[in-house]
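Undergrad: Return a 3D structure for these sequence lines:
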Amino acid sequence: MTTDDKTPPPHAAPDWTIPQDWASYTPDEHAMWDRLFARQAEMLPGRVIPAFMEGLDVLRMTKPGIPDFDELNERLMKATGWQVVAVPGLVPDEMFFQHLSERRFVAGRFIRTPEQLDYLQEPDIFHDVFGHVPLLVHPVFADYMQAYGAGGLRAAKLGMIDALSRLYWYTVEFGLIRDGADLKLYGAGIVSSYGESIFALDDASPNRIGFDLERVMRSRYRIDDYQQNYFVIDSFEDLLARTRDADFRPIYERLRDQPAIDVGELAPGDRMFHRGTQAYALARTAS
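TA: Got it, this is the predicted structure:
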């Protein structure tokens, strides 16, 4: 998501944006997008929140392969006033928040190789665009993303970016949502991953815990494997109501005096949808 480097690369603008240069993508790169898109679009129905599948149509371009941001942005602007901007890679925290607060979503322009089909640590254009953009068509979630960006700018001034980054991780990237009696996917890190799309809902290993803002802000996460805890929101409307225009300063002050909750750990008061076995994590540790 972000980098500690404060100076943009020479070929980037001061706001870290670069041209997408759609014409420079190779046939192999377009084929990789189409392969990934087809695989996820086939397996996600019934697993992902319906709003995601509805928003997926915004990515069905008039040209095959990787979406051309010019065409994509025309559609997004008409829907919710958002646009996607290309960046050379990870960007600084405050620049990331600034873009979100102005309804711009930053996306890497590179796409993974066949060797990285199922996993890569730095997000590529498939993760950024397939994973994130469909829900930017949803008015409430689009407002949440903008509110998060504004909140990030405030958190930066208070030295609490770590706490707020956990909120992003466990909602925007790896969130689950209630859909009647079922749980569904909505986090971009899950829906863009074939393996985690199955693991997050079906595997007995991870904990699935009701969303609590302060609890999430205390919860460490891992970037190199499937999550051990997932947090379940009731609705996008509820998520926005808990965060939009909220003054997090009292929460931040409480968090300064409390230890972080480790990856996979449960906490007093957790509202459990599923108490995980942690078998996957234990097996990985033992191997």
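Undergrad: For the rest of this, base every contact and every neighbour count on C-alpha atoms.
TA: Fine.
Undergrad: Residue 131: how many residues sit nearby?
TA: By other C-alpha atoms under 10 Å, 23 other residues sit near residue 131.
Undergrad: does it really touch residue 197, like I thought?
TA: No: with contact defined as C-alpha atoms under 8 Å, residue 131 does not count as touching residue 197 (11.5 Å).
Undergrad: what do these two both touch?
TA: Listed as contacting both residue 131 and residue 197 by C-alpha atoms under 8 Å, 6 or more residues apart in numbering are 190-191.
Undergrad: helix or strand for residue 255, which one?
TA: Here residue 255, judged by DSSP states H and E, is contained in helix 249-256.
Undergrad: helices or strands up against that helix?
TA: Contacting helix 249-256 under the criterion 3 or more C-alpha pairs under 8 Å, 6 or more residues apart in numbering; DSSP states H and E is no other helix or strand.
Undergrad: So for that helix, what gets flagged as buried?
TA: Neighbour-count burial for helix 249-256 flags 252, 255 (criterion: 16 or more other C-alpha atoms under 10 Å).
Undergrad: And for the helix or strand that it is followed by, what's in contact with it?
TA: Going down the chain from helix 249-256, the next helix or strand is strand 272-274, by DSSP H and E. Contacts to strand 272-274, defined as C-alpha under 8 Å, 6+ apart, come from residues 206-210.
Undergrad: one more to line up against the first:
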Amino acid sequence: MKTPLSPKSTSGLRGEYAGAGDDFTVEQDWQSYSPEAHDRWRRLYAAQSALAARYAAPQFLEGLAKLDSAGGIPRFDDANRVLQAETRWTLVAVPGFIPDAVFFDHLAHRRFPVTRWLREEHELDYLVEPDVFHDFFGHVPMLLDPRIADFLEMYGRAGEKAMAMGALDMLARIYWYTIEFGLVREEGGLKVFGAGIVSSAGETVYAIEDEAVLRLPFDPERVMRTAYSIDNFQQNYFVLDSLDQLIGSLVGLDFGPIYERWRHEQPLPAGQLQAGETPFKAVRLESLGERTP
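TA: Have a look, this model is predicted:
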């Protein structure tokens, strides 16, 4: 989630917040991107799209193709014409992290905040803050899937209750382990659809092929109780049986009693199997009949 330590605080954060509106949106100012930035985008796109072709969910690949953004940093206005026609979503440019309440409000109204700045050359392999490549390449293709589109609106509407009950961390873990770091079963194997994975060269391979990482069936309450890493590869992933499960398992679920039961408890450490749980084993691409280099 895009959340600074305090509203409109720029301490330690990248991005130009001074010109942001009350909703933290700014102009994309596409003309200001340098030729070097567009070249950096093209190289990032080429590398990640090649990995995505092997490891990403087909819904991600379909969305990526529709966006046609291999040639340089995309114009959000162009993407919005595609999104509006498909799922009624709109991209809005933001300086970087934004407050929780603002983030939830954007999602609840089918507006997806996208950071406008691009990482520097020395940050190609690792970046802590989300940039335009993470947000656009990682998130926007999945916004073209109606199930993800509807889930994100529902998630935005759930934010007010979580904040009122002091359970925002618990709700945030649903977003983290799905929209950012989600895995889904596809054609007998595992595929990535979370933006934090698919926009990272190292984690794309790690999330699917590493034999030591813990992968568990998606269960909302277990997810809301599980800690996560913000500065390293995840030690834990949750696997959806299909994208339909993302909404199907949450619609009608009363979050209030779950928040009451666990909000004052320490989260479960990531990567640790609990009693009675059965993990997924790593699924290598050779087992799916695909050739590996």
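Undergrad: Any idea what the TM-score is?
TA: After superposition, the two chains reach a TM-score (TM-score structural alignment, normalised by the length of the first structure) of 0.92; 275 aligned residues with a C-alpha RMSD of 1.7 Å.
Undergrad: Quick one: buried ones out of the contacts of strand 272-274 of the first structure?
TA: Applying 16+ other C-alpha under 10 Å to those flags 206-210 as buried.
Undergrad: Which part of the second structure matches the helix holding residue 255 of the first structure?
TA: Using TM-score structural alignment, the residues of the second structure aligned to helix 249-256 of the first structure are 256-263.
Undergrad: same check, this time on stretch 117-130 of the first structure
TA: Mapped onto the second structure using TM-score structural alignment, stretch 117-130 of the first structure spans residues 124-137.
Undergrad: Report the buried residues of the matching stretch.
TA: Per 16+ other C-alpha under 10 Å, stretch 124-137 of the second structure contains these buried residues: 130-137.
Undergrad: How about residue 79 of the first structure, nearest residue that isn't a chain neighbour?
TA: residue 137 (5.8 Å; C-alpha to C-alpha, 6 or more residues apart in numbering).
Undergrad: Actually, residue 195 of the first structure.
TA: Leaving aside its sequence neighbours, residue 195 of the first structure sits nearest to residue 118 (C-alpha to C-alpha, 6+ apart; 7.3 Å).
Undergrad: so who does the one you found touch?
TA: For residue 118 of the first structure, the contact set (C-alpha under 8 Å, 6+ apart) comprises 193-195.
Undergrad: now the helices for the stretch 51-200 of the first structure?
TA: Applying DSSP state H, counting those that start in this stretch to the stretch 51-200 of the first structure gives helices spanning 69-80, 93-101, 125, 132-136, 139-158, 161-168, 188-191, 194-202.
Undergrad: I'd like those as TSV, with distance to residue 283 of the first structure appended.
TA: Below are the helices of the stretch 51-200 of the first structure laid out as TSV (distance: least, C-alpha to C-alpha, whole Å):
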stretch	distance to residue 283 of the first structure
helix 69-80	42
helix 93-101	34
helix 125	31
helix 132-136	31
helix 139-158	35
helix 161-168	25
helix 188-191	21
helix 194-202	15
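Undergrad: Those helices: which one's closest to residue 57 of the first structure?
TA: Closest approach to residue 57 of the first structure among these is made by helix 132-136 (7.7 Å; C-alpha to C-alpha).
Undergrad: Does anything pack onto that closest one? Which helices or strands?
TA: By 3+ C-alpha pairs under 8 Å, 6+ apart, helix 132-136 of the first structure packs against helix 50-55, helix 139-158.
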